[in-house]
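[1] Build me a model:
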Amino acid sequence: MTLGERLRAIYPGTPGRRLKQWLAGARVRVNGAVVFRGDVTVGPDDRVELGSPPPAGFPAPLRLVHEDDHLVVVDKPAGLLTIATETERERTAYRLLGDWVRARGGGRIFVVHRLDRETSGLLVFARSLAVKQALQAQFRGRTPERVYVARVEGVVRGPEGTLTGSLVEDRALRVRLARDGGRGKEAITRYRVLERARGATVLELVLVTGRRGQLRAQLAALGHPIVGDRAYGSRRDPLRRVCLHATRLGFVHPSGRRVVFESPPPAGFRRA
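    This is a model prediction of the structure:
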C-alpha cells in the first residue's frame, strides 16, 4: 500500500488536492519522519500521522501594528478597501484580517471605522461587539486622536489653520462642500504646515469631525487638492496614488488606559 492510499483510508472523502497539500506542507509523518511523496510504500505496522497546519501567515498587503484580546490595529496600504462594496467583496482589509484571525481560532472581528480605498494608514478592528460599540461611541464623541499627513498641490501660506464647512454628496455620490452656507454635515479639520517645497506643501491634518471624504473635499475647496487625487482636481500623480496617510490614532483602550499608535507616512510624500 502506498502512503497516498493509506491517507485515503484514514481520511475517507478527502480530495486528492488536499492530500497533496498535506504532503507538500510537511504535515505527514511516517514513523516520526516527514514524508513528501504519496507513492512511498508503507506497511501495516508503519505509523502514519498528520500534523497540525502551520500558523497562518499575516496577509501581506496589511501590516500588523498591534494585537490583543480586545482589538487589532493594522496599517492599510493605498488601493485596498476597508470593507466590501458591490463590485469588490473578497480583497478588503476586513476580509483579509478576518480570515487570518479565524485561522488562528480567534473568532470574528468587527469594523470600527473606515479609510477610503485611496488612503493608507491606521485602522482599528474590534474583537467583540461590545468593544466595537465602545470604540464607536468614542468616535461619535470626537475623543479619538486622528492625525493624517498629506502632500497637497500649491504652497499653503499660513503656518496653521482650521477648515470648517458643511459636506454634501453630489449626484455622483462624491463628497463636496455645500455652497453659500448650505445645509450638510458639519466638517472641521485643523492643519499645520510640516514642509513647503516648490509647488507643493506637506500638511499635518487633525480630524475634529470624521466625515467620509472630509479631508479630500476640504483641501480641494481650499485650492490645494491632495497630490494624486484626480477626483478632486489634482493635476499631478507622481506616486500613482492619493498622497494621504493616517499616521496617528489614539483612543481609550477597553482596559481603561489611553493608547496611541503611529505609522510614518511614505517617504515619497516629501519628494513627490
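
[2] going forward, measure contacts and count neighbours with C-alpha atoms only.
    Will do.

[3] next structured bit after the strand ranked longest in the chain?
    Using DSSP state E, we find that the single longest strand of the chain is strand 185-197. Per DSSP states H and E, the first helix or strand lying C-terminal to strand 185-197 is strand 200-207.

[4] Measure how that following strand sits relative to strand 185-197, angle-wise.
    150 degrees (axes from the mean of the first three to the mean of the last three Cα atoms, to 10 degrees).

[5] tell me what strand 200-207 is packed against?
    Packing contacts for strand 200-207, counted by 3 or more Cα pairs under 8 Å, 6 or more residues apart in numbering; DSSP states H and E, involve strand 145-153, strand 185-197.

[6] how about this one, so we can line them up?
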Amino acid sequence: MRNQPSKRTPKTIEYKVGAEQLLLPFLLATSKKSRNAVKGILSRGQVAVNGRVITRHDHPLRSGDTVEILTNEAAKQDSELLGLSILYEDEAIIVIDKEAGVLSMAAKDKKELTAFSELSAYVRKENRGNRVFIVHRLDRETSGVMLFAKSENIKRQLQDSWETVVIERGYTALVEGKVRQESGEIISWLKETRTFKVYSNPTDNGGQKAITRFKRLQGNAQYSLLELKLATGRKNQIRVHMEEIGHPVAGDKKYGAATNPLKRLGLHAARLSIIHPITKELHTFISDPPSSFSRKSK
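    Have a look, this model is predicted:
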C-alpha cells in the first residue's frame, strides 16, 4: 500500500521521479546541495517519499514517485514541537508521531503537555483562527501514529465512517514471556467496569466484539516482539487481549504485567492506512518502533 499525498505543507519542495534510482543520488541531482547537506536533510527527517518520511540513503525510488523536501524553516518549526513530530500535513488532516508519556488531550492539569495543545499552538502560528480536532486517541504511554483533523466537519466525516475509512491499524508490542504461536487471532467481547478497567469475555456478554490478529517477529525466554493488526478498535483492546493469552504488554501493570523493562508501556502504533477524506486516495503512515523493543526481545 503506497501513500499518494497532496502537498504535506506549503513549506515543502516537491519533485516527481522520472526513472528508477536510489534516493541519495536523486536528491544530490535535484537539490544541487552538497553530499553532507543532503545527508543532514535525510537524517533530520526532512524528506518524504509518497508521504512517508524516509531517512535511508539507499531507499529505492520508482518512476512516478513523489519526493518532498521540507525546508529548513519548516523543519525548525516542527522541531520546536514537544513530545511529537509531524509525519504528514495538508489542508484537511495532520498526522503525528506521538512520544510515550504524552497525553492525547484532556489533561486535568491545563498546563500539562498534550498532543492536542501542541498541535493547536502549531496551527495557530499560521493563523490565529486555525484549529485541530482529535480523531482517535492513543494511551499516554503508547507511542506512534495519531490522526488529527483540521476542521470539525472532517473530524465528523472520519469518525462517522471510521470502519470503512481505516484500511489498516498496525501496532508493535513487546510482551512478557515467550509466545509459542507464530501467529493467531484473538476474539472476545469487551466491557468496561466503573473503575475504568476493561475486561474480556470469550462469549457475547453484551459488550463490544473485539478482534486482534498477531504475528511473532522474534522472542526470547523473557520477552516476545509481536506485530498486531486490529480488525476492531476498542478501548484498551490490545492490552486486554495480551493479558488474556498470558502475555501482557511489558510495563502494563494494570493488565497483568510483572515487569517494566522499557520504563514505559511496550506498545507502539506503527502503521495507519486510511482513505483520505477529501482526495479519496489511500495514505499509509508509518512510525518505526523504538529500537529498545527489538533489543529486549532478541
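
[7] that older thread, turn the helices and strands packed on strand 200-207 of the first structure into a markdown table, columns for distance to L122 of the first structure and mean neighbour count.
    Shown next, in a markdown table, are these (distance: least, Cα to Cα, whole Å; neighbours: other Cα atoms under 10 Å):
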| stretch | distance to L122 of the first structure | mean neighbour count |
| --- | --- | --- |
| strand 145-153 | 9 | 24 |
| strand 185-197 | 18 | 17 |
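
[8] Out of those, flag the one nearest V131 of the first structure.
    Evaluated over these, closeness to V131 of the first structure peaks at strand 145-153, with 17.6 Å, by Cα to Cα.

[9] equivalent range in the second structure for the closest one?
    With TM-score structural alignment applied, strand 145-153 of the first structure matches the range 168-176 in the second structure.

[10] Superposed on the first structure, what's the mean shift for that stretch?
    Relative to the matching residues in the first structure, stretch 168-176 of the second structure has an average distance of 0.4 Å after the fit, by mean Cα distance after the TM-score superposition for the first structure.

[11] Go ahead and confirm L217 of the second structure touches L225.
    Yes: taking contacts as Cα atoms under 8 Å, L217 of the second structure lies within contact range of L225: 5.5 Å.

[12] and the longest strand of the first structure, which stretch of the second structure?
    Using TM-score structural alignment, strand 185-197 of the first structure pairs with 208-220 in the second structure.

[13] which residues touch the matching stretch?
    By Cα atoms under 8 Å, 6 or more residues apart in numbering, the surrounding residues in contact with stretch 208-220 of the second structure are 177-179, 181-191, 224-234, 237-238, 241, 297-298.

[14] The spatially most central residue of the second structure - nearest residue in space that isn't next to it in sequence?
    The second structure has V145 as the residue nearest its centroid, 1.5 Å off, counting by Cα atoms, centre = their mean. Computed as Cα to Cα, 6 or more residues apart in numbering, the closest residue to V145 of the second structure that is not its neighbour in sequence is D97, at 4.7 Å.

[15] what's the mean distance for the helix or strand where that neighbour lies versus the first structure?
    Using DSSP H and E, D97 of the second structure sits within strand 93-98. Superposing on the first structure and averaging over aligned pairs (mean Cα distance after the TM-score superposition for the first structure), strand 93-98 of the second structure comes out at 0.6 Å.

[16] Can you tell me what sits against that strand?
    By Cα under 8 Å, 6+ apart, the residues outside strand 93-98 of the second structure that reach it are 83-89, 115, 143-150, 285, 287.

[17] whereabouts in the first structure does it align?
    Mapping strand 93-98 of the second structure onto the first structure (TM-score structural alignment) gives residues 71-76.

[18] ok now the matching stretch, how far from the chain's centre?
    Distance of stretch 71-76 of the first structure from the chain centroid (Cα atoms, centre = their mean, to the nearest Å) equals 6 Å.

[19] quick one, helices of the first structure?
    Remark: helices assigned in the first structure by DSSP state H are 3-10, 16-24, 93-103, 129-140, 214-222.

[20] Tell me, how many residues neighbour V175 of the first structure?
    Residues near V175 of the first structure, counting by other Cα atoms under 10 Å, number 20.

[21] typed the wrong thing, it's L215 of the first structure
    24.

[22] Repeat that for S291 of the second structure.
    8.

[23] Would you mind finding the match for it in the first structure?
    Aligned partner of S291 of the second structure by TM-score structural alignment: A267.

[24] how close does its match get to V149 of the first structure?
    Remark: distance between A267 of the first structure and V149 of the first structure (Cα to Cα, to the nearest Å) = 11 Å.

[25] What of E160 of the first structure?
    With distances taken as Cα to Cα, E160 of the first structure is found 14 Å from V149 of the first structure.

[26] residue ranges for the strands of the stretch 51-200 of the second structure, please.
    Taking DSSP state E, counting those that start in this stretch as the criterion, the stretch 51-200 of the second structure carries its strands at 52-53, 60-61, 66-70, 84-89, 93-98, 133-134, 143-149, 166-176, 183-192, 198-201.

[27] So which bit of the first structure is the second one matched to?
    Which is strand 60-61 of the second structure. The aligned range for strand 60-61 of the second structure is empty, by TM-score structural alignment.

[28] In terms of secondary structure, what does that strand contact?
    strand 21-22.

[29] The closest residue to V48 of the first structure other than its chain neighbours - how many residues pack around it?
    Take V48 of the first structure and drop its neighbours on the chain: the residue closest to it by Cα to Cα, 6+ apart is V30, 4.7 Å away. The number of residues packed near V30 of the first structure is 15, by other Cα under 10 Å.

[30] Tell me which residue of the second structure lines up with V30 of the first structure.
    Using TM-score structural alignment, V30 of the first structure sits opposite a gap in the second structure.

[31] my guess is V30 of the first structure contacts E49, does it?
    Yes: using Cα under 8 Å, V30 of the first structure makes contact with E49 at a distance of 6.5 Å.

[32] Next one: the residue nearest to V145 of the second structure relative to E89 of the second structure, how far apart?
    According to Cα to Cα, D97 of the second structure and E89 of the second structure sit 12 Å apart.

[33] who has more neighbours, the two?
    D97 (23 against 20).

[34] Distance-wise, check the more buried one relative to P261 of the second structure.
    D97 of the second structure is 22 Å from P261 of the second structure, by Cα to Cα.

[35] same question, L87 of the second structure
    Computed as Cα to Cα, the L87 of the second structure to P261 of the second structure distance reads 28 Å.

[36] Compare the two (neighbour count), which wins?
    Between L87 of the second structure and P261, counting by other Cα under 10 Å, L87 is the more crowded of the two (24 against 16).
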